[in-house]
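J.: 3D, please:
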Amino acid sequence: MTTHLRVVSAGPSSTLQDRGRIGYQRYGVSVAGAADPLLHAAANVLAGNPPAEGAVEFTLAGDCITVEGGTVRIAVAADAEVAVDGEPAPSWTSLRLRDGQTLRIGALRSGMRGYWAVEGGIAAQPVLGSVSTHIRSRMGGLDGGPLKAGDRLPLRLDQAPDRGEHRLDPSLLPRRSGTLRVMLGPQQDYFTAAGIEAFLSEDYAVSHEADRMGCRLDGPTIEHARGFNITSDGIPLGAVQVPGTGRPIVLLADRQTTGGYPKIACVVGPDLATLSQMRPGDRVRFAAVGPEEAWRIRAAQREAFDALPGLLQSAGAFALYDSARLLGFNLIGGAVTGWD
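T.: Prediction:
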């Protein structure tokens, strides 16, 4: 029997993501991919996969899935409650589950997005070299949309190897701050000196108008110098557009490929994960860096990815015991009463 994961219930916006659909923006195809690549990679490494394997990204709350067929190994990278068959189980730890067992991932206690990966990966059909889901174009994933109750996710492995489990201490991952580093341009000449000063010196709040495509920020108006329309050009990841409202919009993983608003700056790649984990009302600031500093930040991110396997620690074997079974064990073998 082929092993599947059946979706009992799905989070508000759970999608299959990998590194994205690279190399097709010239044809109008959005990249998509994980909004927080480091957490995505951490879930995969915990599960025993290459960092770029497809994994499920969930938003605010996770999914409930049941194993059908063989045995699977799943890892959840998120600050969320996890349960197997109703019994608490650890996140940031690989879990080997057998046929019929149900994994439930609750609401996130912090952050906006989490990830779960299954050893061997989900056997989705790649589209243009990627299994990433881009909902607006109905591309990738299982059927181009988010997970929903009743979906059956085919797996590449019918039987997860019987080995010890691993855990990862999330405090060992790079620390994140509320300051987003940016390189100014390419159209900073479309803004006044006062507009650029406001952008770099004032706080901005994440608005409710935020999703995987982009994040609109509330705060001081950024003053235009030459109007707010340009000839449409390419949109890089992290581009900060400023439309006529003067409120900045940071473009994220599901961004459009071209746009006609001037771009005051571009957020350095690693800091976009910070923004992707912020909730409405959270506050950010921007700080300008030069090309050399941007490359240093990028190199540090690459080192963080490469270091993930070395952060794994042995977690032993994971097993669930109910209270009745625990009471049947001799947990203090060798002890005797004082009068024996």
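
J.: all contacts plus neighbour counts: C-alpha atoms, from now on.
T.: Fine.

J.: Spit out the contact partners of Gly111.
T.: Going by CA atoms under 8 Å, 6 or more residues apart in numbering, Gly111 touches 60, 79, 277-279.

J.: oh, I was asking about Asp85
T.: Asp85 neighbours (CA under 8 Å, 6+ apart): 101-104.

J.: now do Leu184
T.: The contact partners of Leu184, taken as CA under 8 Å, 6+ apart, are 264-266, 288.

J.: from those, which ones fall inside helices?
T.: Nothing among these maps onto helices, per DSSP state H.

J.: quick check, nearest of the residues you listed to Leu237?
T.: Nearest to Leu237 among those: Cys266, at 7.6 Å, using CA to CA.

J.: Was I right to think that closest one contacts Val242?
T.: No - contact criterion CA atoms under 8 Å: Cys266 and Val242 do not qualify, at 11.6 Å.

J.: Ala194 in helix, strand or coil?
T.: Assigned state for Ala194: helix (three-state reduction, DSSP: H, G, I helix; E, B strand; the rest coil).

J.: Going along the chain, name the strands of the stretch 101-250 of the chain.
T.: Under the criterion DSSP state E, counting those that start in this stretch, strands of the stretch 101-250 of the chain are mapped to 102-108, 113-118, 152-154, 165-167, 179-184, 204-210, 214-218, 233-234, 239-241, 249-251.

J.: Next, the structure of the following sequence, for comparison with the previous one:
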Amino acid sequence: MTVHILKPGMMSSLQDRGRYGHQHLGVSPSGAMDERAHRLAHLLAGNTVTQDLASLEITVQGPSLRFDAPALFVLTGAEMNASLDGQPVAMLRPTLARAGQALTMQSVKPGQGARSYLSAYGGFQVESLLGSQSTHMRVGLGGFEGRALKKGDQIQLARPLPNQEATLNKLQAVLDELRIYMPAALALAPRERLRVMLDQADLFTDESLELFQSQSYRISPASERMGYRLEGQPLQRKTAKELLSAPTCFGTIQVPNDGQPIVLMADRQTTGGYPRIGQVASVDLAQIAQRLPGQNLGFEVVTAEQAHALSARQEQAFTRLNDSLEPLRKALEQCVAQV
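T.: Model prediction:
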């Protein structure tokens, strides 16, 4: 029932959709950087849409791990050339690991993203703190001991599969016949410009608002789970007046005094006093989460109504995918019933 970490990779941590409802107390939500990929892994591993179990968020360089009991797992997000006992593992496809098999992941393919997600059927046996299993590494909260994984760690599976050959063979037969139709709205089609809604636009000069929408920014090396710092021609404010601190969101774009925007990410601070020039539409948060320092991005302004319509379309696609995976969930329930 244990997953043994043989090699931790660059930075691997347990993340779910976040620790919400406590930001007014100074607790950052944290959670998966690419929530879209996390949710895909969660559903494709046979978990229900009403659950939010942690997946393993893997950054740039993948880990190696060994299953000491049968498990069903899925990989989504960035391609990292994964193999199970030397056999290639397909992305976005449920894979059955037998007891003793080792999963090995390499580095991300150039230009193919920054983060992969590994979800297991039933999730991992870790404590939920403040309603979430997410790891906030800056404060040592949640996940597995509040930190990134390291060599020698052992994580328990919450719902192990029976180590019975006949039962596992039946499950493998279901997986071989399983047809997965991925809605187009859940694909990560690369975008040069992220869609944003303007926020405190009246604080910036007209020239800066035009520059914000026309130039290409370079992602600074000083970028991580708290925020992505961007490098470009500085944006100018009309006045240098001080602002009251206000709540922040994933995707809030702040502009400090140097005029270089910062896109706040999963481990953001709970409030901020810098002017907010915009908010990245939720459907495009994965676009920046899958970019690496040194890469470029731009912004395209949309209305709140357009952003809401894009989000609704994505949610409808998740619902369709969840409904189509009912045969997989039934097969897994029958398998677990044999334990």
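
J.: Looking at the strands of the stretch 101-250 of the first structure, which is nearest to Gly23 of the first structure?
T.: strand 233-234 (12.8 Å).

J.: Report the central residue of the first structure.
T.: Asp36 (3.8 Å; CA atoms, centre = their mean).

J.: Relative to Gly9 of the second structure, how far out is Gly62 of the second structure?
T.: Gly62 of the second structure sits at a distance of 5 Å from Gly9 of the second structure (criterion: CA to CA, to the nearest Å).

J.: Between these two, which contacts overlap?
T.: If you check Gly62 of the second structure and Gly9 against CA under 8 Å, 6+ apart, no residue is contacted by both.

J.: These two: which is more packed in?
T.: Legend: neighbour count by other CA atoms under 10 Å for Gly62 of the second structure and Gly9, higher for Gly62 (27 against 22).

J.: Show me what that one aligns to in the first structure.
T.: Residue pairing (TM-score structural alignment): Gly62 of the second structure is matched to Gly62 of the first structure.

J.: just Leu194 of the second structure next, same as before
T.: Checking TM-score structural alignment: Leu194 of the second structure goes with Leu180.

J.: okay, now that match: neighbour count?
T.: Residues near Leu180 of the first structure, counting by other CA under 10 Å: 22.

J.: now do Asn169 of the second structure
T.: Using other CA under 10 Å, Asn169 of the second structure is surrounded by 12 other residues.

J.: Find the helix or strand that it is a member of.
T.: When elements are assigned from DSSP states H and E, Asn169 of the second structure belongs to helix 165-177.

J.: for that helix, which positions count as buried?
T.: Judged by neighbour count using 16 or more other CA atoms under 10 Å, the buried positions of helix 165-177 of the second structure are 167-168, 171-172, 175.

J.: what about the longest helix in the second structure?
T.: helix 304-324.

J.: what's the average distance of that one to the first structure?
T.: On superposition with the first structure, the mean distance recorded for helix 304-324 of the second structure (mean CA distance after the TM-score superposition for the first structure) is 2.2 Å.

J.: List the buried residues in that helix.
T.: In helix 304-324 of the second structure, the ones that count as buried by 16+ other CA under 10 Å are 307, 310-311, 314, 317-318, 321-322.

J.: re the thing from before, the match of Gly62 of the second structure and Met112 touch, don't they?
T.: No - judged on CA under 8 Å, Gly62 of the first structure makes no contact with Met112 at a distance of 10.8 Å.

J.: ok, residues contacting stretch 224-240 of the first structure?
T.: 189-192, 195, 242-244, 246, 248-253, 255-269, 272.

J.: Next, the buried residues of it.
T.: Neighbour-count burial for stretch 224-240 of the first structure [16+ other CA under 10 Å]: 224, 228, 235-240.

J.: again, but for stretch 129-147 of the first structure
T.: If you call a residue buried by 16+ other CA under 10 Å, then stretch 129-147 of the first structure has these buried ones: 130-135, 139-142, 144-147.

J.: Stretch 283-303 of the second structure now?
T.: 283-293, 296-299, 301.

J.: picking up where we left off before, wait, which of the buried residues of helix 165-177 of the second structure is closest to Gly26 of the second structure?
T.: Nearest to Gly26 of the second structure among the buried residues of helix 165-177 of the second structure, counting by CA to CA, is Leu175 at 44.1 Å.

J.: The closest one: what's its closest spatial neighbour, skipping adjacent residues?
T.: In space, and not counting its chain neighbours, Leu175 of the second structure is closest to Pro94: 7.1 Å by CA to CA, 6 or more residues apart in numbering.

J.: In contact with the one you found, which residues are there?
T.: With CA under 8 Å, 6+ apart, Pro94 of the second structure has these contacts: 44-45, 72-75, 175.

J.: Relative to Asp284 of the second structure, how far out is it?
T.: Remark: distance between Pro94 of the second structure and Asp284 of the second structure (CA to CA) = 26 Å.

J.: do the same with Val126 of the second structure
T.: Distance check for Val126 of the second structure against Asp284 of the second structure: by CA to CA, it reads 30 Å.

J.: which residue in the first structure lines up with Glu210 of the second structure?
T.: Residue pairing (TM-score structural alignment): Glu210 of the second structure is matched to Glu197 of the first structure.

J.: Next, count neighbours for its match.
T.: When counting by other CA under 10 Å, one arrives at 13 neighbours for Glu197 of the first structure.

J.: Tell me where the second structure has helices.
T.: Assigned helices in the second structure, in chain order: 35-44, 165-177, 206-214, 285-289, 304-324, 326-336 (criterion: DSSP H).

J.: Just list what the second one packs against, helices and strands only.
T.: To tie it back to what came earlier, the one meant is helix 165-177 of the second structure. helix 326-336 (3 or more CA pairs under 8 Å, 6 or more residues apart in numbering; DSSP states H and E).
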